[in-house]
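Participant: here you go, sequence then predicted model.
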Amino acid sequence: MTTWTLAPEAFDSPDANALRREYYDEVASRYWKRPATPQEIDEGLAGDGVEQLTPPTGQFVVGRYGGKAAACGGILMLDAERAELTRVYLRPALRGRKGAGLLLRTLQEEARGLGARRMVLNTRLDLIEARTLYVRHGYAEIPAYCSGPYMDIWYGKEL
C-alpha cells in the first residue's frame, strides 16, 4: 500500500523548490488564463519571502507519496498566536488520495509547535478546490486581515 509521509524540509531543497515552482505555475497560469513562462515563474518566486518559512518565524513542509515529492505547504507566524497558511500545493495527479488533509493537519501541528492558536489564510475565488478543502477541514470565512492583488477571500480556524 502506498502511503504519505510529511515532514518539515528546507524550502530550497531540490524537491521543495520543484514543488514551489509547480505551485506558482498552477496559480499564476489559472489567474492569467494562459501558461506561465519559466521567466514569469522565476520572477514570481524571487523575493517572495519564503525564507521566513523557517523556525521561529514559520515552517515549510514537504509531503511524499510512495517516497516521491508530491505536496508542500508553509506556515508563517504573523504574531505570537496567529499563523498564516501559505503555498499549499498537491500535485494534480495525486489529488483525491487524502494527502491534502494530512498536509493541513501537519501544518497545523507545526503552527501549534511555534505557539499559534489560530490559523488564517487568504486565497482567490477561482481556486475552488482550495476553498473546498479549507472549508471541509473546519476553516470559516473571516474579515480580511491583509490586502493584496491576489486575495479575494480570507479564512480562519482556531487550533
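Facilitator: That came through fine. Numbering: from 1, shown residues only.
Participant: only C-alpha atoms for contact and neighbour calcs from this point on.
Facilitator: Noted.
Participant: can you report how many residues neighbour residue 4?
Facilitator: 18 (other C-alpha atoms under 10 Å).
Participant: what residues does the residue nearest in space to the middle of the chain make contact with?
Facilitator: Centroid-nearest residue in the chain: residue 88, 2.0 Å away (criterion: C-alpha atoms, centre = their mean). Residues near residue 88 by C-alpha atoms under 8 Å, 6 or more residues apart in numbering: 23, 71-74.
Participant: in this protein, which helix is the longest?
Facilitator: helix 14-32 (DSSP state H).
Participant: what is it packed up against?
Facilitator: helix 38-45, strand 68-77, strand 82-90 (3 or more C-alpha pairs under 8 Å, 6 or more residues apart in numbering; DSSP states H and E).
Participant: can you put the contacts of residue 88 in CSV and add distance to residue 101?
Facilitator: Compiled in CSV, the contacts of residue 88 are given as follows (distance: C-alpha to C-alpha, whole Å):
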residue, distance to residue 101
23, 17
71, 11
72, 12
73, 12
74, 14
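Participant: among the residues you listed, who's most crowded?
Facilitator: Neighbour max across these (other C-alpha under 10 Å) = residue 72, 32 neighbours.
Participant: quick one: it from residue 52, how far?
Facilitator: Look at residue 72 and residue 52: by C-alpha to C-alpha, to the nearest Å, they are 15 Å apart.
Participant: check residue 22 too.
Facilitator: 20 Å.
Participant: out of the helices and strands packed on helix 14-32, which one sits most buried?
Facilitator: strand 68-77 (a mean of 26; mean count of other C-alpha atoms under 10 Å).
Participant: ok now that strand, how far from the chain's centre?
Facilitator: Chain-centre distance of strand 68-77: 6 Å, with C-alpha atoms, centre = their mean, to the nearest Å.
Participant: what do you get for stretch 46-61?
Facilitator: 11 Å.
Participant: ok, stretch 31-47 next?
Facilitator: On C-alpha atoms, centre = their mean, the centre of stretch 31-47 falls 17 Å from the chain's centre.
Participant: show residues contacting it.
Facilitator: Contacts of stretch 31-47 (C-alpha under 8 Å, 6+ apart): 21, 24-25, 28-29, 126.
Participant: for the residues you listed, which one is nearest residue 84?
Facilitator: For these, the closest approach to residue 84 (C-alpha to C-alpha) belongs to residue 24, at 17.6 Å.
Participant: count the neighbours of that closest one for me.
Facilitator: Residue 24 has 19 neighbours, counted by other C-alpha under 10 Å.
Participant: can you tell me how far it sits from residue 128?
Facilitator: Residue 24 is 16 Å from residue 128, by C-alpha to C-alpha.
Participant: also residue 140?
Facilitator: With the distance defined as C-alpha to C-alpha, residue 140 ends up 14 Å from residue 128.
Participant: tell me which of those two has more neighbours.
Facilitator: Taking other C-alpha under 10 Å, residue 140 and residue 128 do not tie; residue 140 has more neighbours (15 against 11).
Participant: ok, structure two:
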Amino acid sequence: MDENQVAQVRRFNRAVTQRIGVLNDDYLGRGRPLAQLRLIFEIGKDGRSLRELREGLGLDSGYLSRLLRALESEGLVETARAEGDARVRIARLTAKGKREYAVLDRKSHDFAASLLAPLSESRRLRLVQAMTEVENLLRASAVRIETADPDEPQARQCLDTYYAELSRRFETGFDPSRGAVTTSDDMRPPRGLLLLARLDGRAVGCGVVRKLSHGIAEIKRMWVAPELRGLGIAQHLLDRLEAEARAMGCRRLRLDTNGRLTEAMALYLRNGYREIPRYNDNPYAEHWFEKRLRS
C-alpha cells in the first residue's frame, strides 16, 4: 500500500468532516449529532426494518438501538413488529418525526447550496464531478464478495434478476431450464460455489464456478447490477472466481456467452480468455472461451 495515498485519504477525511460540520452534536442546528439525523433520513416517510437500517448504515445492533431510543424519547420515531412476521421490527417516523424530516430536508438542501455558492460555475461543476467520482469509488470499495448458499433469499433474487435481464436482452428470451442446467448442487461445494457481491447488505452481483471434469471448471451466472457497472465489481468477481477454481485444483477455466453481451466479452478478452470451439449444448451461447490458470 502506497503510504502517500493513505496520507491523502486521511487528509481528505479530516477536511470533509470539518467542512460539513460533523465534529459537534448540533448538526444543521437541530441539537442532535449527524448519526441521529442520518437515521431519520434512512427511516424516511415509509419506514424501514431494523435489519435494513443496520445493514445499510453498517451499524451494530447495540448502537442502532441507542440511536433509536434517543429518537423515541423525543417522540420522533416508533418501532413495532411487522405485520405477518413477528420476527421483523419496523421503525417509522411519527407525525412529529415527519415534520422534523421536512425541516432536515430543507436545511440539508440549503447547506449543500452553501458549499457551492462561493465557487464560480466552472468550479462548482468540477466539485460536483469530483464528488460523483469519489462517491462511485467509495461505493466500489465498500462491496464485499462472499460465498453464499444458492437457495438463500438474496441469492435467489440476484439470480432471478440476472435471468430477467437476459430475457430482455436476448431476441428469443431466456429460460434457465434449457440446455445444461446449473442446479443448486452445482453451486455448492464440492461441485462448485456461488459468490455474491454485497453492498450495504444488498446483493448487487453474482458469479458461479463449477467443476466440469478433472482439472477443468466453468464460470456461470456472472452478473452485476446495471447501476453499479463500471466500478470494477465484475473484475473483482472474476478474480475471485478464478482463485476459487485454482483452490478446487482446476487449471483450465471455461465459459460461454451470447454475442449481445458485449461488455462481458470485453471483460473476458481483457483477462486473457481466448475463444475456442463449442464445448457444450447451451442454446443461448454463441461464443466459447478458455483460460489456463497460473499456479
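Facilitator: Cool, the structure landed. This structure is a prediction, so every number in the text was calculated from the model and none was measured.
Participant: before we move on, the earlier item: next, the angle strand 82-90 makes with the longest helix of the first structure.
Facilitator: Helix 14-32 of the first structure and strand 82-90 are oriented at 90 degrees to each other (axes from the mean of the first three to the mean of the last three C-alpha atoms, to 10 degrees).
Participant: find me the equivalent region of helix 14-32 of the first structure in the second structure.
Facilitator: Aligned using TM-score structural alignment, helix 14-32 of the first structure spans residues 153-171 in the second structure.
Participant: mind listing what's buried in that stretch?
Facilitator: Buried residues in stretch 153-171 of the second structure, counted by 16 or more other C-alpha atoms under 10 Å: 154-155, 158-159, 161-163, 165-166.
Participant: got it, and stretch 121-140 of the second structure?
Facilitator: Applying 16+ other C-alpha under 10 Å to stretch 121-140 of the second structure flags residue 140 as buried.
Participant: before we move on, back to that, need the helices and strands packed on helix 14-32 of the first structure in CSV with distance to residue 109 of the first structure, can you?
Facilitator: Below are these laid out as CSV (distance: least, C-alpha to C-alpha, whole Å):
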stretch, distance to residue 109 of the first structure
helix 38-45, 26
strand 68-77, 10
strand 82-90, 11
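Participant: so which of those is nearest residue 2 of the first structure?
Facilitator: Going by C-alpha to C-alpha, the one of those nearest residue 2 of the first structure is strand 68-77, 10.6 Å.
Participant: what's the average distance of the closest one to the second structure?
Facilitator: For strand 68-77 of the first structure, the mean deviation from the second structure after alignment is 0.8 Å (mean C-alpha distance after the TM-score superposition for the first structure).
Participant: does residue 48 of the second structure touch residue 82 like I think?
Facilitator: No - using C-alpha atoms under 8 Å, residue 48 of the second structure is not in contact with residue 82; the gap is 10.2 Å.
Participant: between the two, what contacts are shared?
Facilitator: Any residue near both residue 48 of the second structure and residue 82 by C-alpha under 8 Å, 6+ apart counts here, and that gives residue 90.
Participant: who has more neighbours out of these two?
Facilitator: Applying other C-alpha under 10 Å to residue 48 of the second structure and residue 82 shows that residue 48 carries more neighbours, namely 17 against 13.
Participant: and residue 91 of the second structure, what element?
Facilitator: Taking DSSP states H and E as the criterion, residue 91 of the second structure maps to strand 85-93.
Participant: residue range for that strand in the first structure?
Facilitator: So strand 85-93 of the second structure sits over no part of the first structure, by TM-score structural alignment.
Participant: tell me what angle the helix or strand that that strand is followed by forms with strand 85-93.
Facilitator: Downstream of strand 85-93 of the second structure, the first helix or strand assigned by DSSP H and E is helix 95-116. For helix 95-116 of the second structure against strand 85-93, the angle by the same axes, to 10 degrees is 60 degrees.
Participant: isn't residue 122 of the first structure right up against residue 148?
Facilitator: No - contact between residue 122 of the first structure and residue 148 fails when scored by C-alpha under 8 Å: they sit 9.6 Å apart.
Participant: who has more neighbours out of those two?
Facilitator: Shown here are residue 122 of the first structure and residue 148; by other C-alpha under 10 Å, residue 122 has more neighbours (23 against 7).
Participant: which position in the second structure pairs with the more buried one?
Facilitator: Alignment note (TM-score structural alignment): residue 122 of the first structure maps to residue 256 of the second structure.
Participant: so that match: helix, strand or coil?
Facilitator: Per DSSP: H, G, I helix; E, B strand; the rest coil, the secondary structure class of residue 256 of the second structure is strand.
Participant: hmm, residue 283 and it touching each other?
Facilitator: No - here residue 256 of the second structure lies out of contact with residue 283, judged by C-alpha under 8 Å, at a distance of 10.6 Å.
Participant: any idea how far residue 106 of the first structure is from residue 145 of the first structure?
Facilitator: Going from residue 145 of the first structure to residue 106 of the first structure by C-alpha to C-alpha gives 23 Å.
Participant: more neighbours, the two?
Facilitator: The residue with more neighbours, out of residue 145 of the first structure and residue 106, is residue 106; 20 against 11, by other C-alpha under 10 Å.
Participant: now that one: which helix or strand?
Facilitator: Under the assignment here (DSSP H and E), residue 106 of the first structure is part of helix 99-113.
Participant: what's the angle from that helix to strand 68-77?
Facilitator: Using the same axes, to 10 degrees, the inter-axis angle of helix 99-113 of the first structure relative to strand 68-77 is 40 degrees.
Participant: which part of the second structure lines up with helix 99-113 of the first structure?
Facilitator: Under TM-score structural alignment, the match for helix 99-113 of the first structure is residues 233-247.
Participant: what's the host helix or strand of residue 9 of the second structure aligned against in the first structure?
Facilitator: Using DSSP H and E, residue 9 of the second structure sits in helix 3-19. Counting by TM-score structural alignment, helix 3-19 of the second structure falls onto no part of the first structure.
Participant: name the nearest residue to the alignment partner in the second structure of residue 68 of the first structure, sequence neighbours excluded.
Facilitator: When the second structure is aligned by TM-score structural alignment, residue 68 of the first structure is paired with residue 202. Setting aside the residues directly before and after it, residue 202 of the second structure is nearest to residue 154 in space (C-alpha to C-alpha, 6 or more residues apart in numbering), at 7.5 Å.
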